[in-house]
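**Student:** The sequence and its predicted three-dimensional model are supplied below.
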Amino acid sequence: MDLRLTDKKVLITGSTSGIGFEIAKRFLEEGASVTINGRSDDNLQNALDRLKESFPDSSVNGIVADFRNPKAHESVIKLLPEVDILINNVGIYASKTFDETSDQDWEEMFQVNVMAAIRLSRHYLPQMKKTGWGRILFVSSECAQLVPEDLIAYSTTKAALLALSRGLAQTTKGTEVTVNAIIPGSTLTEGAKIFLQQQAEKENKSPGKISEEFFQEARPSSLLQRFAEPKEVADMALFLSSPLSAATNGAAIKVDGGSIPGIF
């Protein structure tokens, strides 16, 4: 299927690994012009090298920006004043109890997970409306609805993105601009692989056994009963970013393997 993304200018925050990196790969496969983002030169260059090796004839660039800095968006906008598609993917988390989560933890997660998306959307959305077409996509999380006890702050930020996405979508009425969110479930990113390996070594079990027990104990509601592959999440992101998705606006689309119970 041709997603009609050739030459579309795309910015993906937090995209040197995991879901963001896979989204970048899929856009390049579709012929888009992609700018990825990381918070360190080394990580960014490593990701760029990998993408250029896989897609030698594609247009791919990178911008270093650490969104813990409230001014980080300014350097992004200066280097990339216009985009057709904005993927607000960057996110951090801290696995702590509510009592252990400090004000600094809360503020840092809101700065990166929410305020970065707000600041970039505030710049690019009016430009998209003016040019007559655009896509903004927020990458939320199943934690926005499941809310694990050790991820309350992270879950709160991811729930905020759902409200932000819906609110911005309502400002696009009658245009060719859409704003949506995706809600990934447990995904086999590099971080997840490290977690599985560390737990396997700690408990003297195989990573496969740890994964099986995770879905039995922590995600028993999952219908998929396995970690999703990053590409499976990226494929949904690509469709929602394409001209083919014009009738989908203000939506929060689950890519969670059925882990969130209910029909809404």
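**Tutor:** Sure, I can see it.
**Student:** drop to CA atoms for contacts and neighbour counts, all remaining ones
**Tutor:** Noted.
**Student:** From what I see, Thr13 and Leu44 are in contact.
**Tutor:** No. Counting by Cα atoms under 8 Å, Thr13 sits too far from Leu44 to count as a contact (11.3 Å).
**Student:** So for those two, which sits in the more crowded spot?
**Tutor:** Using other Cα atoms under 10 Å as the criterion, Thr13 and Leu44 rank with Thr13 on top: 30 against 22.
**Student:** picking that back up, common neighbours of Thr13 and Leu44, please.
**Tutor:** Listed as contacting both Thr13 and Leu44 by Cα atoms under 8 Å, 6 or more residues apart in numbering are Ile36, Asn37, Gly38.
**Student:** Quick check: closest non-adjacent residue to the first one.
**Tutor:** I take that to be Ile36. Gly62 (4.7 Å; Cα to Cα, 6 or more residues apart in numbering).
**Student:** What is the one helix or strand that neighbour maps to packed up against?
**Tutor:** Assessed by DSSP states H and E, Gly62 sits inside strand 60-64. Contacts defined by 3 or more Cα pairs under 8 Å, 6 or more residues apart in numbering; DSSP states H and E place strand 60-64 against strand 33-38, helix 41-54.
**Student:** Structure two is appended below for comparative analysis:
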Amino acid sequence: MDLELQDVHVLITGASGGIGLEAARVFLQQGAKVTAHYNTTASTIAPLVEEFGSERVFPAQGNLSNETDTARVFTEAQRALGPVQVVIINHGVWPTADEPVANMSLQRWQSTIDTNLTASFLVAREYLRQLELASEALKEKASILFIGSTSGKYGEAGHADYASTKSALMYGLTLSLKNEIVKIAAQGRVNCVAPGWVKTPMAEEALKDPVIVYRALASTPLKKVASPWDVATQIAVLSSAKLSGHVTGQCLMVEGGMEGRLLNRQASDGTLEDY
């Protein structure tokens, strides 16, 4: 199906792996131009440049927690491929160590907040500032799409830092910006896609633990971990003004029907105990 994304400039943060890399490929297959942001590793983006050409793929390096770097990424992207029309705010970290809030260091809390939330604010702000200067024709396909998580809906013990950032993106920012973007672009939209567990490099180590896999799937009717493609296709659909032009302020859960988190298990004596 034609999503009418031909020559639309899409900037994807965290595009060097997992969901971001797959989303870049899906958009390119739909004829879009893609700025593929990365922080440290560009090697995974190189095959996209070889396949689709430098006139359609622009790798952009930047530390998005830094205002100057974020502004530079947008400036370089516009110089390479024209004004950014759609932004996919996908980057993020999930610290692997289980640390309850009572034991969590301020350094870990601040690092996760800076990477996942503050950097997302800076990207959204820079996008909106540059959107103000775009032509009315380009503004017609204006869209911000955040990547949330089931952690933002259900919480995640031992990872309250990560869960808090995702809740903020899914609800606070999405619901606020949907009312702000229309002051700049009358048809502009802001949405969110929130996956559960996905087979990405970030989750690879955790998914080697059968207990984690069981807990992830025990309340999931589809009984499977998502692939990056499962999420990337929904990102493309929500970013399409043709298919989703009257959809804004929504958070689409891509989690196989998950109903929540398992907290307790039955002990041998029939009582409940923590996992």
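**Tutor:** Noted; the coordinates are in hand. Predicted model only: the values in this text are computed from it and were never measured.
**Student:** Mind telling me what the residue nearest to Ile36 of structure 1 corresponds to in structure 2?
**Tutor:** By TM-score structural alignment, Gly62 of structure 1 lines up with Pro59 in structure 2.
**Student:** Roughly how far does its match sit from Arg108 of structure 2?
**Tutor:** 29 Å (Cα to Cα, to the nearest Å).
**Student:** Of the two, which one has the most company?
**Tutor:** Pro59 (24 against 13).
**Student:** so that one makes contact with Tyr38?
**Tutor:** Yes. Counting by Cα under 8 Å, Tyr38 is a contact partner of Pro59 of structure 2 at 7.2 Å.
**Student:** Contacts for stretch 111-129 of structure 1 next, please.
**Tutor:** For stretch 111-129 of structure 1, using Cα under 8 Å, 6+ apart, the contacting residues are 67-70, 73, 77, 81-84, 86, 88, 90-92, 134-136, 138, 157-158, 160-161, 172, 175-177.
**Student:** Find the centremost residue of structure 1, please.
**Tutor:** Asn89 (2.8 Å; Cα atoms, centre = their mean).
**Student:** Now do that one against Pro207 of structure 1, distance only.
**Tutor:** 27 Å.
**Student:** next one: Asp84 of structure 1
**Tutor:** Taken as Cα to Cα, the span from Asp84 of structure 1 to Pro207 of structure 1 is 40 Å.
**Student:** Neighbour count: these two, which is higher?
**Tutor:** Asp84 (23 against 19).
**Student:** Just give me the match in structure 2 for that one.
**Tutor:** So, by TM-score structural alignment, Asp84 of structure 1 is matched to Gln85.
**Student:** all helices of the stretch 151-275 of structure 2, in order?
**Tutor:** 160-167, 174-181, 201-204, 210-217, 228-239, 241-244 (DSSP state H, counting those that start in this stretch).
**Student:** how big is the angle separating the longest helix anywhere in structure 2 from strand 33-38?
**Tutor:** Across structure 2, the longest stretch assigned as helix under DSSP state H is helix 67-81. If you take axes from the mean of the first three to the mean of the last three Cα atoms, to 10 degrees, helix 67-81 of structure 2 sits at 150 degrees to strand 33-38.
**Student:** Check which helices and strands helix 67-81 of structure 2 sits against.
**Tutor:** Going by 3+ Cα pairs under 8 Å, 6+ apart, helix 67-81 of structure 2 lies up against strand 33-38, strand 57-61, helix 119-131.
**Student:** Quick check: the gap between the equivalent of Val123 of structure 2 over in structure 1 and Lys78 of structure 1.
**Tutor:** Alignment note: Val123 of structure 2 maps to Leu120 in structure 1; criterion TM-score structural alignment. Distance, Leu120 of structure 1 to Lys78 of structure 1, using Cα to Cα: 11 Å.
**Student:** my read is Val90 of structure 1 is in a strand, agree?
**Tutor:** No. Counting by DSSP: H, G, I helix; E, B strand; the rest coil, Val90 of structure 1 falls outside a strand, being coil.
**Student:** about what we covered before: ok, and which of the helices of the stretch 151-275 of structure 2 has the densest surroundings?
**Tutor:** helix 160-167 (a mean of 23; mean count of other Cα atoms under 10 Å).
**Student:** Give me the angle between it and helix 174-181.
**Tutor:** Angle, helix 160-167 of structure 2 to helix 174-181, by the same axes, to 10 degrees: 40 degrees.
**Student:** matching residues in structure 1 for helix 160-167 of structure 2?
**Tutor:** Helix 160-167 of structure 2 maps onto residues 152-159 of structure 1, going by TM-score structural alignment.
**Student:** mean shift of that stretch relative to structure 2?
**Tutor:** Here stretch 152-159 of structure 1, set against structure 2 after superposition, deviates by a mean of 0.4 Å using mean Cα distance after the TM-score superposition for structure 1.
**Student:** quick check, distance from that stretch to the centre of its chain.
**Tutor:** 14 Å (Cα atoms, centre = their mean, to the nearest Å).
**Student:** One more: stretch 55-65 of structure 2?
**Tutor:** Here the centre of stretch 55-65 of structure 2 is set off from its chain's centre by 15 Å, with Cα atoms, centre = their mean.
**Student:** With that, I have no additional questions.
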